[in-house]
Every structure is written in structure tokens, then in C-alpha cells.
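K.L.:
Just to be clear, the model below is a prediction. Sequence and coordinates:
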Amino acid sequence: MIMKKVGIIVGSVRPNRRSMQVANWLKVQLKKSTKVQFDIIDLKEVNLPMMDEPKIPYLGLYVHEKTRKWSELVQSYDGFIFVFPQYN
């Protein structure tokens, strides 16, 4: 049986964020599963500006190498868990 891959996406890029701590805690809790591999994907490290590509994303015709790498990364996963902060 092929192990499934799930990315835990940290959705905050702020300097004093708490989302990374939550994602790390979640990954430890989920390690109990032997059927799914969980990886943390930190948007702060990805450095993918919004609205940086001239064409509609679903076409997959990316101009920038960083966008192509992001596309390859997300396509390698079977699912995602998003960890986003709540403000106010």
C-alpha cells in the first residue's frame, strides 16, 4: 500500500506568528498514523507573491520558476490541512 501524503500549510508569514507552533503540535499528534505522511509547508519559506503570474493559474502556464516549484510541490500531496491564525 502506498502511503498518502498530507501537507500541513502554515498560513501566516508574520514575524511573531503562533501558527508554526500549532502546526508542529498538530504534526506530533498526527504522527500516530502509520498510513499517512504529514509534512509542514511554511508559506514564509515558499516566498510566493500573490498575483505574480500573468495568466490564470488553472492553465499551468507559469512564467516564474518559483511558481512552477510551488505547483509541483502541491501536486505531490494527496491533501492539505491549513493552519491559519484568527485575529480579533
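P.N.:
All right, it came through fine.
K.L.:
From here on, just use CA atoms for contacts and neighbour counts.
P.N.:
Noted.
K.L.:
Off-centre distance for stretch 31-49?
P.N.:
How far stretch 31-49 lies from its chain's middle: 6 Å, per C-alpha atoms, centre = their mean, to the nearest Å.
K.L.:
which residues touch it?
P.N.:
Under the contact criterion C-alpha atoms under 8 Å, 6 or more residues apart in numbering, stretch 31-49 has outside partners 3-13, 20, 23-24, 27, 30, 66-67, 70.
K.L.:
Could you identify the buried members of those?
P.N.:
Buried by 16 or more other C-alpha atoms under 10 Å: 5, 6, 7, 8, 9, 10, 11, 12, 20, 23, 27, 67, out of the contacts of stretch 31-49.
K.L.:
How is the closest residue to residue 80 other than its chain neighbours assigned, secondary-structure-wise?
P.N.:
Sequence neighbours aside, residue 7 is the residue nearest to residue 80 in space, at 4.7 Å (criterion: C-alpha to C-alpha, 6 or more residues apart in numbering). Residue 7 carries the three-state label strand when classified by DSSP: H, G, I helix; E, B strand; the rest coil.
K.L.:
what about versus this one:
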Amino acid sequence: MTRIGIIIGSTRPGRVGEPVARWVYEVAKERTDVEFELVDLLDYKLPHLDEIYPPAMDQYQQPHTLEWADKIASFDGFVIVTPEYNHSTSGALKNAIDFLYKEWNNKAVGFVSYGSVGGARAVEHLRLIAGELQLADVRSQVALSLFTDFENFSVFKPNDFQRDALNTTLDQVVAWSRALAPLRGK
């Protein structure tokens, strides 16, 4: 069965990314054709990149890198839930992405972002990164506004139309993940 990881891309105390990711997971698990799993960066104590060799050399040395690599390798695609910090994604998410290389290759990725302008600029940066990692980013995305999809900028209350955007994004991630399976040797 196709497996999709839903990555919570923030580790900040009081983060709103966790309720957003749980919403993504609840909507996603209504599907019976795919297995979804929440992946919280807080569960993977990744320091600032501390591997001696570049990830493309596939010579991971650190136990935390090996654990992270095993988790990411277990998926066929991803939905990344990202905040927008200073017109980009979070440093924690970028660091987690940078730890690995081949584990990301030939998989699909979709984005659910949040911020004052829906996290659009964070996703723009992540799309550039995805290309380098041979991740196929899908066109559809969910852009959540802190002004209209959150109460007091902190309590997540998505507008009804966001569910449709999420289902479209999930459809695309699943379809592309399956289409890329031959490239992953599955």
C-alpha cells in the first residue's frame, strides 16, 4: 500500500503546525487506499547538520541520522506542513531535509503552509529544494492564512474551502507517488 508521511515542519514552542498537521491527518485517513503517518520533527532530535560526508554520498554516521533516514525511506510521498518564517520555511525543517538525500528521491511532495500570506513564500523555497532532491512537487497546495484560518492567530479554524484544497493536494500526492514507484524500484 502507498505510504505518505505528513511532516510537521515546526519545532517552535506553541506552534500552530501541530493542529494543522492533525487536521491534514484526520482528513487524509478518511481514505482507504493509502496509509498516512504523522511525522513530528520533535521526535527526531536532529542537531544542526553534523554529518561528516555530504548526504548524497550515503555514508551516514550518526545514530540520529540513521533513524531519520529509516523513517523517511519508509514513505512513498509526503505532505509537508510548513510555517512561513521570514519569507521562508523553518530552520528546523530545512535542517531535517538537508540531513538526507536518496531517501527523498523519486517521491512526491505536497505542501500545506500557514502564515500571514498563507505561507506561500515558504512553499516557493521548498519547491526549489524539492527539485534538487528529486522530489516531484505537486501543483496543488493548501495556503492557510493566520488572519482567516486561525482565531487570534493561534487557534486553528480552517475555512470550509480549505478541505477541498487539501483533498486535491492529497489526490495529487497519491497519484504522483504511485506513478513514481517504478523509479523507486517498487
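P.N.:
Received it, and whenever you're ready, just let me know what you need. Small disclaimer: the values here were computed from a predicted structure and weren't measured.
K.L.:
Just the closest of the buried ones among the contacts of stretch 31-49 of structure 1 to residue 81 of structure 1, please.
P.N.:
Using C-alpha to C-alpha, residue 8 comes nearest to residue 81 of structure 1 of these, at 4.7 Å.
K.L.:
and the closest one, what pairs with it in structure 2?
P.N.:
Under the alignment (TM-score structural alignment), residue 8 of structure 1 maps onto residue 6 of structure 2.
K.L.:
I figured its match was touching residue 80, is that so?
P.N.:
Yes: contact criterion C-alpha atoms under 8 Å: residue 6 of structure 2 and residue 80 qualify, at 5.8 Å.
K.L.:
Around the counterpart of residue 22 of structure 1 in structure 2, how many other residues sit close by?
P.N.:
Under the alignment (TM-score structural alignment), residue 22 of structure 1 pairs with residue 20 in structure 2. Other residues near residue 20 of structure 2 come to 22 when the count uses other C-alpha atoms under 10 Å.
K.L.:
which SS state does residue 20 of structure 2 fall under?
P.N.:
Strictly by three-state DSSP, residue 20 of structure 2 counts as helix.
K.L.:
Grab the nearest non-local neighbour of it.
P.N.:
Per C-alpha to C-alpha, 6+ apart, closest to residue 20 of structure 2 is residue 156, 6.9 Å.
K.L.:
give the contact list for that neighbour.
P.N.:
Counting by C-alpha under 8 Å, 6+ apart, residue 156 of structure 2 has contacts 16, 19, 20, 149, 150.
K.L.:
Let's have the residues you listed in JSON lines, adding distance to residue 137 of structure 2.
P.N.:
Formatted as JSON lines, the contacts of residue 156 of structure 2 follow (distance: C-alpha to C-alpha, whole Å):
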{"residue": "16", "distance to residue 137 of structure 2": "23"}
{"residue": "19", "distance to residue 137 of structure 2": "23"}
{"residue": "20", "distance to residue 137 of structure 2": "20"}
{"residue": "149", "distance to residue 137 of structure 2": "24"}
{"residue": "150", "distance to residue 137 of structure 2": "26"}
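K.L.:
Read off where the longest strand along structure 2 ends up in structure 1.
P.N.:
In structure 2, with assignment by DSSP state E, the single longest strand is strand 135-145. The counterpart of strand 135-145 of structure 2 in structure 1, using TM-score structural alignment, is absent.
K.L.:
which strands and helices sit next to that strand?
P.N.:
strand 107-115, helix 120-132, helix 160-179 (3 or more C-alpha pairs under 8 Å, 6 or more residues apart in numbering; DSSP states H and E).
K.L.:
Quick one: closest of these to residue 98 of structure 2.
P.N.:
Short answer: helix 120-132, nearest of those by C-alpha to C-alpha, at 9.3 Å.
K.L.:
now that closest one against strand 107-115, angle please.
P.N.:
160 degrees (axes from the mean of the first three to the mean of the last three C-alpha atoms, to 10 degrees).
K.L.:
And the residue mapped onto residue 46 of structure 2 from structure 1, how far from residue 36 of structure 1?
P.N.:
In structure 1, residue 46 of structure 2 lines up with residue 48, judged by TM-score structural alignment. Taken as C-alpha to C-alpha, to the nearest Å, the spacing of residue 48 of structure 1 relative to residue 36 of structure 1 amounts to 27 Å.
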